[in-house]
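Colleague: pasting the structure only:
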């Protein structure tokens, strides 16, 4: 679950292992908080894991050289704790241990407030929008544990397994992961069964499909006879329910880059039109007509290149499902340049104990 660092050129002596006592500042996108340490030319930003805003901690630097613009570190000692700090339920969570979870040391309610702060800050900084954000739990989530229906381990041989440290190739042996579910994913949503390839994409939180379908349908309020364009459609989760909403006189077109998923969407959603291919390339070559509704559910990088193609179809409403708040905020700003404004946003805690958050944004023509 943790990302590995990209190799970079050293800019002076390494600072790894140095310790500083710091006051922890606000949460930042990525599962860490911002702190500053004094250096010869002023201060240096440190992105600190395992800390909380307002705490006083000893941070041990884990990445960086003297010439870098920022450093990374771990809170290895808490001198003044936040009231939102708890003992991590997982014995493998903490400095120098498994990198899969960012917020095991934070109460569940506070985790959601931190995620809301990140979404709000990204919208303000990148889209110029001041918006109140509430991160909602999803159906079936009680304690933030036991939700991950698909999990990957590092095989250590001899029946042993492990998880990687944060931004590292190093492996921590583990007996079990507390966020792993004891069951596989269910591919049934609101009475409809979906076929998914063994290695195909499906939401890992069992409550996610229901939450996202409900939010998308509420955002679009599809009417009988309308036309809908479902982009990055996967196996047709949203197409299936849009098809029900627009009825036999309506039209649903699904575009998906993965050929097998696109084929399955035809099975899962009898009556849709499905095209496999790069979304931007497909829209540049096909379906130039207007559509009433558009669903965007892009990968983490967002839908920057698709925005102009979407607005060219002049939909009355767009539902944008986003797993990265920074990409969402950037794309919302691009939509605004074309006369579409953010009219509603819901955020969901699909990945408890991690910094990840899912948003469903509604954009409408001004």
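Modeller: That came through fine. Every value quoted in this text rests on a predicted model; they were computed, and no experiment measured them.
Colleague: From here on, just use CA atoms for contacts and neighbour counts.
Modeller: Will do.
Colleague: now the helices for the stretch 101-250 of the chain?
Modeller: 108-127, 208-220, 237-246 (DSSP state H, counting those that start in this stretch).
Colleague: most neighbours per residue, which of these?
Modeller: The highest average neighbour count among those, using mean count of other CA atoms under 10 Å, belongs to helix 237-246 at a mean of 23.
Colleague: picking up where we left off before, need the helices of the stretch 101-250 of the chain in CSV (columns: distance to residue 200).
Modeller: Shown next, in CSV, are these (distance: least, CA to CA, whole Å):
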stretch, distance to residue 200
helix 108-127, 27
helix 208-220, 15
helix 237-246, 13
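Colleague: wait, which of these is closest to residue 27?
Modeller: Of all the helices of the stretch 101-250 of the chain, it is helix 108-127 that lies closest to residue 27, at 6.6 Å by CA to CA.
Colleague: which other helices and strands contact the closest one?
Modeller: Helices and strands touching helix 108-127, as assessed by 3 or more CA pairs under 8 Å, 6 or more residues apart in numbering; DSSP states H and E, comprise strand 27-28, strand 135-136, helix 325-337.
Colleague: Can you list the buried residues in the next helix or strand after the longest one?
Modeller: By that I understand helix 325-337. Following helix 325-337 in sequence order, the next helix or strand is strand 340-348 (DSSP states H and E). Residues 340, 341, 342, 345, 346, 347, 348 are the ones in strand 340-348 that count as buried (16 or more other CA atoms under 10 Å).
Colleague: nearest to residue 254, of these?
Modeller: Of all the buried residues of strand 340-348, the one with the least separation from residue 254 (CA to CA) is residue 340, at 22.0 Å.
Colleague: Next, residue 311: secondary structure please.
Modeller: helix (DSSP: H, G, I helix; E, B strand; the rest coil).
Colleague: how far away is it from residue 60?
Modeller: Relative to residue 60, residue 311 is positioned 48 Å away (CA to CA, to the nearest Å).
Colleague: hang on, the earlier thing: I'd like the helices and strands packed on helix 108-127 written out as JSON lines, with distance to residue 100 added.
Modeller: Below are those laid out as JSON lines (distance: least, CA to CA, whole Å):
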{"stretch": "strand 27-28", "distance to residue 100": "17"}
{"stretch": "strand 135-136", "distance to residue 100": "21"}
{"stretch": "helix 325-337", "distance to residue 100": "19"}
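Colleague: another one to put next to it:
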């Protein structure tokens, strides 16, 4: 009987490889001696020298392209000096042109739909206004042992200082932060809101459980604008980080939801009610919009912001538990909008939505794998994907925002 030895730990080894197709997560796939190597800082078809950075055994390991031997036509010089192997882990595609970044993301979304949902679907990732730099309005930094703020390296706790700033962050947001010296181990949350005010909070090191967050600049309430409204919400509550994303997504949701006048709409994982505001305008005073959100602070902010819309009501709690409440058993929404966290909605929530038989489901997704898994779950309940739009709401990174429209399949009686 022949025993198969586990592969040796390749960490630190270098190989010349040809980078294959892009994979979800900001890397390309290569193969060495029968193993998959996920290579960051490469582009498809490039010949690179790859150094293994992480190997836990099994069928794959991770590597960085430490030298480019034959560059792809879409390769560019990264605008940030720490966007390199061993540097900041925040950006994945600074070495690719803007058009190439969007194409890579489109390939990933289409591949996830094909692999996880069994669908061949053409995808185009649309740019948002403003270009690929200077867009990020919400940033979290970490402080190293010398009191210098920076960002973590890829899949590491190591802090990479950024004394020259962060080119994807909105101009001016980090000026005062990077000039200061901070408590080692602390984290810094920085927000520049739509009014141009910068809000900075110092979060204590995890080891210091008795310390409280310290407000350094600004206040605990920010001002944002979207969907024709001004929003006041908790400084570090959820809001889209790209200044054009909230308006863009609200417009697509409104177009595809098309809630009828006097109808019923649900906004699940609704946050402060951005999409609920759009749905409320559609159903009118005689209609009803239910927002379900787990964060109590978000619900309080949403209720205050939408106090002029009595047709909107909020329910606090996990979506699966709220939808199982007896008082909602008889409610039949005409349309459901959901914007779940990165892990997706999952079997229970998809089943609860499909069981109410809405005419349309509008799904907003920040993770293409989760979207594809949930699309497959909806298909099991007789709902078919009818449209997809994707947006480059996180330029220079592998992240992409998608919106999908589902409706009962005509093949289902």
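Modeller: Alright, I've got the coordinates. In this text, all values refer to a predicted model and were calculated from it rather than measured experimentally.
Colleague: May I have the TM-score of the superposed chains?
Modeller: In this superposition the chains share a TM-score of 0.93, using TM-score structural alignment, normalised by the length of structure 1; 349 aligned residues with a CA RMSD of 1.3 Å.
Colleague: Between the helices of the stretch 101-250 of structure 1, which one is closest to residue 49 of structure 1.
Modeller: helix 108-127 (13.3 Å).
Colleague: what's the closest one aligned against in structure 2?
Modeller: Using TM-score structural alignment, helix 108-127 of structure 1 corresponds to residues 98-117 of structure 2.
Colleague: Map residue 95 of structure 1 across to structure 2 for me.
Modeller: Alignment note (TM-score structural alignment): residue 95 of structure 1 maps to residue 85 of structure 2.
Colleague: quick one on the thing from earlier: for residue 327 of structure 1, which of the helices of the stretch 101-250 of structure 1 is the nearest?
Modeller: helix 108-127 (8.9 Å).
Colleague: now the angle between strand 340-348 and that closest one, please.
Modeller: Compare the direction of helix 108-127 of structure 1 with that of strand 340-348 by axes from the mean of the first three to the mean of the last three CA atoms, to 10 degrees and you get 160 degrees.
Colleague: Give me the mean distance between the match of helix 108-127 of structure 1 and structure 1.
Modeller: Mean deviation of stretch 98-117 of structure 2 relative to structure 1 after superposition (mean CA distance after the TM-score superposition for structure 1): 0.3 Å.
Colleague: Ok, stretch 368-377 of structure 2 next?
Modeller: Compared with structure 1, stretch 368-377 of structure 2 is 0.4 Å away on average (mean CA distance after the TM-score superposition for structure 1).
Colleague: what about that stretch, distance to the chain center?
Modeller: Stretch 368-377 of structure 2 sits 14 Å away from the centroid of its parent chain (CA atoms, centre = their mean, to the nearest Å).
Colleague: In structure 1, point out the residues matching that stretch.
Modeller: Residues 325-334 of structure 1 are where stretch 368-377 of structure 2 aligns, with TM-score structural alignment as the criterion.
Colleague: Need the residues that contact the matching stretch.
Modeller: Contact with stretch 325-334 of structure 1 is made by 118-119, 122-123, 126-128, 300-304, 307, 322, 341-342, 357-359, as judged by CA atoms under 8 Å, 6 or more residues apart in numbering.
Colleague: Structure 2: which residue goes with residue 278 of structure 1?
Modeller: Residue pairing (TM-score structural alignment): residue 278 of structure 1 is matched to residue 318 of structure 2.
Colleague: Now for residue 87 of structure 1, how many residues are close by?
Modeller: Residue 87 of structure 1 has 11 neighbours, counted by other CA atoms under 10 Å.
Colleague: buried stuff in the match of stretch 368-377 of structure 2?
Modeller: For stretch 325-334 of structure 1, the neighbour count (16+ other CA under 10 Å) marks 325, 326, 327, 328, 329, 330, 331, 332, 333, 334 as buried.
Colleague: Nearest spatial neighbour of the fifth one, chain-adjacent residues omitted?
Modeller: Right, the one you point to is residue 329 of structure 1. residue 123 (4.9 Å; CA to CA, 6 or more residues apart in numbering).
Colleague: Longest strand in structure 1, by number of residues?
Modeller: As assigned by DSSP state E, the longest strand anywhere in structure 1 is strand 70-80.
Colleague: what's the mean deviation for that one versus structure 2?
Modeller: Mean for strand 70-80 of structure 1 is 0.5 Å (mean CA distance after the TM-score superposition for structure 1).
Colleague: which residue numbers in structure 2 go with that strand?
Modeller: Aligned by TM-score structural alignment, strand 70-80 of structure 1 falls on residues 60-70 of structure 2.
Colleague: for stretch 224-234 of structure 1, same thing?
Modeller: So stretch 224-234 of structure 1 sits over residues 261-271 in structure 2, by TM-score structural alignment.
Colleague: End to end on that stretch, go ahead and measure it.
Modeller: Start-to-end span of stretch 261-271 of structure 2 (CA to CA) is 23 Å.
Colleague: hang on, the earlier thing: nearest to residue 140 of structure 1, out of the helices of the stretch 101-250 of structure 1?
Modeller: So among those, helix 208-220 is nearest, using CA to CA, at 9.4 Å.
Colleague: you'd agree residue 13 of structure 1 is up against residue 63?
Modeller: No - using CA atoms under 8 Å, residue 13 of structure 1 makes no contact with residue 63, being 11.4 Å away.
Colleague: more neighbours, the two?
Modeller: residue 63 (19 against 10).
Colleague: what sits against that one?
Modeller: Counted by CA under 8 Å, 6+ apart, residue 63 of structure 1 has contacts 14, 15, 16, 71, 72, 73.
Colleague: top of those residues by neighbour count?
Modeller: residue 73 (26 neighbours).
Colleague: before we move on, back to that, what does the match of helix 108-127 of structure 1 contact?
Modeller: Contacts of stretch 98-117 of structure 2 with the rest of the structure, by CA under 8 Å, 6+ apart, involve 22-24, 74, 93, 119-127, 132, 368-369, 371-373, 375-376, 390, 392, 395-396, 398-400.
Colleague: rewinding a little: can you tell me which of the buried residues of stretch 325-334 of structure 1 is closest to residue 46 of structure 1?
Modeller: Nearest to residue 46 of structure 1 among the buried residues of stretch 325-334 of structure 1, with distances taken as CA to CA, is residue 326, at 19.8 Å.
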